[in-house]
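Trainee: with the input below, show me the fold.
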Amino acid sequence: MLRKFHSLSGLMAALLIVVLAISGAILSVKPFLERSQAKVAGTASISVAELAGKLASRYPGVEQIQRTDSGSLIVYFTDNNQTGADLINPITGATIGAYSASPFMVWVKNLHRSYLLDTPGRIGASVAAFMLLLLTFSGAFMLANRLGGWRHIFRPIQGSFIQRLHLQVGRIAILGLILSATTGLYMSAITFELIPDYQSAEPAFLEKVNGGKPASINTLSALQAISVTELRELVYPYPQDQNDVYSITTNLGRGFVDQSTGQLLAFQPYASKQVIYEFIYMLHTGDGLWWLGLLLGLSTLTVPLMTWTGIQIWWNRKQSAVSISNNTTPRLADTVILVGSESNSTWGFAQTLHNALNLAGYLVHTDSMNSFSNNYPQAKRLFILTATYGDGKAPASASRFLTSLDKITKTPDLPVAVLGFGDRQFPAFCQFAHDVEAALIAKAWPQLLPLDSINCQSSQEFARWGQAIGKVINSELTLVHTPVHRHTMTLELAERIDYGVAVQAPTAVLRFKSPEGDSKSMLNRFLGRTNLPNFEAGDLVGILPSDSSEARYYSLASASKDGILEICVRQHPGGLCSSFLHALSVGDTIKAFIQPNPGFRPFSSKAPIVLIGAGTGIGPLVGFIRNNKAHHPMHLYWGGRCPKSDFLYQPELNSYLKDKRLTELNAVFSRTNERSYVQDKIALDAVELRQLIDKGAQILVCGGRNMANSVMVVLDEIIAPLGIDVQTLKAQGRYREDVY
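Mentor: Sure thing, here's the model as predicted:
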């Protein structure tokens, strides 16, 4: 519900908010420019009377002196029935130059305040500020939910590049956006008299006016007592009217001065309402606080970017949305399907199951897991189809399911079957599905079938599960589902380096580029751009081997800015994709797509980085080292078979040691006299590693699951004296794995 509100309200108010943000960002520069150009009195100040005396001869028709929030002094005057305004030196009274408001800034201010539409526009600006505030708060709550609560609000963000950009920018700008929106709403409330006006009645003083001959302004005692640095505005009396007075506004309040005696006739300090208004006005505009204005301007400049990325996210989700037809109401359904999905792919499988059950004569209700209730009076069976998000977390449409389940006190007689979706190369494969089944078992919920899982959206595995379901419900159930694969790109093998033949472990470093004849590639080369889509080392490339529609995934050893797509692949006996890749010759092509993997990469920090891998797991680790242009401390532990046959990336690693991108190289080999494995070397370096981890080091592990488990055991022993374990490091985001 929160996501729908955030998306729909953002789409409806996008144009209004973007115009409000851009115009506000332009106006935020004004206080800085005025401050930088102002001649400020500073500590060497003079009195208002002395300054006015210096101006008397130069500006006989002076009507008003005004001091701006930036410190500039402006004199307004009439000369030969022509009005004018000059900037003046606050010490000498000398003219600096003519003053005039920028027509462009006046236009932008009107655009910001009312969209150039007067009262209707002011209402629109108020609505836009209110929507901006709602979007900021709803976005903050969604981010907190995504990261596991407010305590983890600064955790690294996972997701696609567009999602990470949207959330990261929003996280940075949130305080500035809240301040801009709330202060803008307050000022709108004052404008529309929703909050009582801060203005107060003028004090009575007319009976005190002397009415005598006006004295020279530099002799007026009340003005002599006020410093120019305290002045806001001095309004002169009307000429030839001896009963008129000087009106002076200072930082403390407003007063009136007799032009004959120089006596302060009345002074009214600012009421608390006016003090509050002026403080909020300063916070909103930056007038008098130019540095805050610039910060708020930078914050509002993120709004167009977040609008664009938000529309991209909404459109991608809309494109992948699935429509469920013939959806029976919960109270009448004999079969219920609940779906947990982050990117909508699981909904496609749910739709296939829903339609097949409908054809078999069942009344089916399909909804998200967040809509779960204990109110399905006619239901005879329950299916839960769920993906897993990130490191074992609930996907977006299932975030409240376990909480709702826990509130149920009476378990219904409703058999359930849980089906998990995931990718076996990730350590948290179908973890949330396991958590759901464990929670159901703890509630003594009857099982229709034990937990099953689908790897990489396999249509064959889904069809097999459908056959098992059909047998249980005594109906023939044929589940034919064709998942929507990502758009693939054609890549040409540009270079290959072969290792490991002598130790019966053929391994190749394969480097791909866009085909030379590709028109897009030619245009990109002409424009000096990379020919490849955006990706980072540690992301995944899905490769479709010939005669197969099921992608295999490999960790990337390069970033798109390197100009190549690089993977490290070992040939496995009978391996369909690895055999296909090892048979490639330079010039051959493949079909592939990028799968972001933001959960496996170093986060920005000056702390040391420990890279641990074995075999082809060195691929992304080399990519991290290659892009360590800032020379952060990086320590590599890697295990191979034989240094003469499969020391992967040996020349590159030696060059990285020389140019300080790699701090320390620890390579061990299992088919030598030492017969050493990577976990053995880690145990030998226990003291050094404990010190690195105590300094905040982050650890990235890539390779086989058995190796990763052995490394985890050793590291638990090493850091036990620190009072932490690997699970603690994982919770802190300092221990990341890409294992298979």
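
Trainee: from here on, just use CA atoms for contacts and neighbour counts.
Mentor: Noted.

Trainee: now do the lengthiest strand in the chain: which elements does it pack against?
Mentor: Ordering each strand of the chain by length in residues (DSSP state E) puts strand 489-499 first. Contacts defined by 3 or more C-alpha pairs under 8 Å, 6 or more residues apart in numbering; DSSP states H and E place strand 489-499 against strand 507-513, strand 589-595.

Trainee: so for K681, which of these sits nearest?
Mentor: Across the helices and strands packed on strand 489-499, K681 has its closest neighbour in strand 507-513 (23.1 Å, C-alpha to C-alpha).

Trainee: run this one through as well so I can compare:
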Amino acid sequence: MMRILHRWPGLVLAALLFVTALSGAALSLFPTLDAVQTPPAAAGLTVAELAQRAQAVHPGLEQIRRAPSGQVSVWWFDGNQPGSAVIDPATGRDVGSADPDPLRRWFTTLHRSLFLDDGGRLAAAAGALAMLVLALSGAVLVARRTGGWRHWFARLRGPWPGRLHTQIARVAVLGLTLSSATALWMSAETFDILTMEPARLEAPAQVSGQTGLALTAMEALRSTPVAELRELSFPAAGDPQDLFTLRTDRGMGYVDQGTGALLAWQDLSPGQQLSETIYMLHTGQGAPLLGLILGLLALGVPILSVTGILIWWDGRRARPQLKDNAAAAQAQTVVLVGSESGSTWGFAATLASALRAAGQTVHVGPLTSFAPRRYGRAERFLILAATYGDGATPASADGFLERLQALPTAPAAPVAILGFGDRSFPGFCAYAAALDDAARAKGWAPLLPFDTINRQSAQDFTRWGRALGQALGIELELAHQPVPPATTTLTLLERHDYGAAVQVPMAILRFALPPASLWQRLTGQGFAHFEPGDLLGILPAGSPVPRLYSLASGARDGFIEIVVRQHAGGLTSGQLTQLEPGQTARAFLRRNPGFHAPASRAPLILIGAGTGVGPLAGFIRRNDAHRPIHLFFGIRNPDSDFLYRDALSAWQAEGKLTRLFLAVSRADHGKQYVQEVLREQGPQVAEAIRQGAQIMVCGGRDMAHGVNDALTDILQPAGLTPAMLKADGRYVEDVY
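Mentor: Reported below is the predicted structural model:
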């Protein structure tokens, strides 16, 4: 529900929010300009002295106004000709026009009413309401994504539109909430839904009837400092019964023109004070710095609008059109999907197609639609659930867990739960695991044990499908083929071969960086921007299924570099290891922000084995700031597969690499694995971590498990664990 509240007001009213935010940002500049351009009033200057100076310049003076910025304006009649000006309080002389300049008037009308009078004011109010809903619901969603309010500024991962959207939102949300709430209040006052004005102060019936008293002799004006003045209206010329009307920050009253006495006074009511405070908070009038801050935060709205639309569109595009989807009441197999970005729907479509081919009737729907009474013929439930952020509920699963827990009894048909996630995230498949716990607690019979898919692995999905087929007594081959991404042709520049002596062919492949258009550079598409640790997808000839390799270079290096090991029967690795300079490969870029070296002066501990050294080498290459970096590198034989041997020596000489710890598993004098070398350096590693060091691990899963176990033992005396470091973003993995 929270995502629905957040998504649709933003999508439907994106253009309106875009216009009101930009016009509001422009208007936020004017209070500061007024404050800068306004001549300062002398300390202790009274309204009487100001009025005398202004009247000396303009004898037909009718009114003096002081704006919250301190700017003083006067209005007068010269004969029958009206006039107005901004004056210098020190002299009473004109320094500028009192009329708003056309640009300010244009932006004000656009912001308040879209040039549509009352209809436009209602539209602007609707925009303010939408912005308030977006800000409040967005705050809840940010807290969910980051793992709670205490982790509001936690490091973000995932596709760049979502990261940028969240980064801006968590900075701007307080200002947008304030601006939208105050705008709604002001709209309510405009349409008399709220009325803060007290009963009008009546002019006193008894006046002196005298005229001609000097302004500087009037006690009420002499006792009022200019710093408190809002407005002074003069009595009509020749009318002895008329009075001065004085308005200040404290209230309003009437002053006898013949005696200078204050005849009646009314303090500002609490409602008026509240209304004026809200006006100040919204416009910045009287608080120019606040206005600038709110205007700056409002500039985030166009970016939020664009990134929000991109997030919605990516999710919509990733969700396939389901063909031959049986009605829920008729289906033997019910497939329920919990997805954030839409990719899990592709797996659901592949599963449904294979089950239909095996003779099943299948209904596929979101977890949000779950209601046991709908599935009258269901023989089994299959739940495919991704995890949003750090263990939160994905978009198409809102409310499912609560409905499941509220059921008096579990559905009679058994269930199989499959989680989708990325092992480099601390909350890997946490939502799916929570579903499995809730299902077991409810007594829902399992069709299969809980299982997971890492990084949308088609191989993992095929393995799970075979287990499902065995449980159903049918042949089930799930050949999932995601929609192939748009690719770019890369030309190989050079290659360096390793591993022949240990019968494990490996190569460092360096491709030419393809040219990027201006649009690609502006939007970050193609290969315009990338970092070591991002992923290069290679689409082999004769297959629509890409293979991902961690990049050992960034765009600033001027080339694209990966490390490839040839696997027995591996289609992609086989083609790449046979590639010669001048030949090409089809490739695409996939961001992997969760495995970027963070900008910091804290030590960096890099741990990898074999081809896992690729992105780690990229981090070292880019270490121009000479941050302390310690590399633990596992190889088989230093004479055969010591990847980047010469480069690592050069980087150490240049100060980019502080220390290299080599683990050799097939040496004549004995074997060592990288986790064993890590244990040998345990005290030094623990001390570096206590000083804020960050850990990055890249390589095979078995190696990563061994490293995790070693670090568990190393950190135990310090009261730390790898899980605690992962939760703080100080321990990240790129494991395959």
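
Trainee: quick check: TM-score for this pair?
Mentor: Once superposed, the chains reach a TM-score of 0.90 (TM-score structural alignment, normalised by the length of the second structure), with 732 aligned residues with a C-alpha RMSD of 3.4 Å.

Trainee: thought V173 of the second structure was touching A139?
Mentor: Yes. The criterion here is C-alpha atoms under 8 Å, and V173 of the second structure meets it with A139 at 6.9 Å.

Trainee: would you map the helices across the stretch 351-500 of the second structure?
Mentor: Secondary structure of the stretch 351-500 of the second structure (DSSP state H, counting those that start in this stretch): helices at 400-406, 430-442, 458-472.

Trainee: number of residues surrounding the counterpart of G209 of the second structure in the first structure?
Mentor: Under the alignment (TM-score structural alignment), G209 of the second structure pairs with G211 in the first structure. If you count neighbours by other C-alpha atoms under 10 Å, G211 of the first structure ends up with 16.

Trainee: any idea how far G211 of the first structure is from L722 of the first structure?
Mentor: 85 Å (C-alpha to C-alpha, to the nearest Å).

Trainee: show me where the stretch 601-736 of the second structure has its strands.
Mentor: Secondary structure of the stretch 601-736 of the second structure (DSSP state E, counting those that start in this stretch): strands at 604-609, 629-635, 659-664, 694-699, 731-735.

Trainee: contacting residues around M724 of the second structure?
Mentor: Applying C-alpha atoms under 8 Å, 6 or more residues apart in numbering to M724 of the second structure gives no contacts.

Trainee: corresponding residue for it in the first structure?
Mentor: Under the alignment (TM-score structural alignment), M724 of the second structure pairs with T728 of the first structure.

Trainee: distance check, that match against Q698 of the first structure.
Mentor: Remark: distance between T728 of the first structure and Q698 of the first structure (C-alpha to C-alpha) = 12 Å.

Trainee: coming back round to it: any chance of the strands of the stretch 601-736 of the second structure in JSON lines, with mean neighbour count too?
Mentor: Shown next, in JSON lines, are these (neighbours: other C-alpha atoms under 10 Å):
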{"stretch": "strand 604-609", "mean neighbour count": "25"}
{"stretch": "strand 629-635", "mean neighbour count": "24"}
{"stretch": "strand 659-664", "mean neighbour count": "18"}
{"stretch": "strand 694-699", "mean neighbour count": "23"}
{"stretch": "strand 731-735", "mean neighbour count": "22"}
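
Trainee: residue boundaries of the helices in the stretch 601-736 of the second structure?
Mentor: Under DSSP H, counting those that start in this stretch, the stretch 601-736 of the second structure gives helices at 613-621, 645-654, 674-680, 682-690, 701-715, 722-727.

Trainee: got the residue ranges for the strands in the stretch 101-250 of the second structure?
Mentor: 229-233, 243-248.

Trainee: where in the first structure does the shortest one fall?
Mentor: Under TM-score structural alignment, the match for strand 229-233 of the second structure in the first structure covers residues 231-235.

Trainee: how big's the offset between that stretch and the second structure?
Mentor: Compared with the second structure after fitting, stretch 231-235 of the first structure has a mean deviation of 1.6 Å; criterion: mean C-alpha distance after the TM-score superposition for the first structure.
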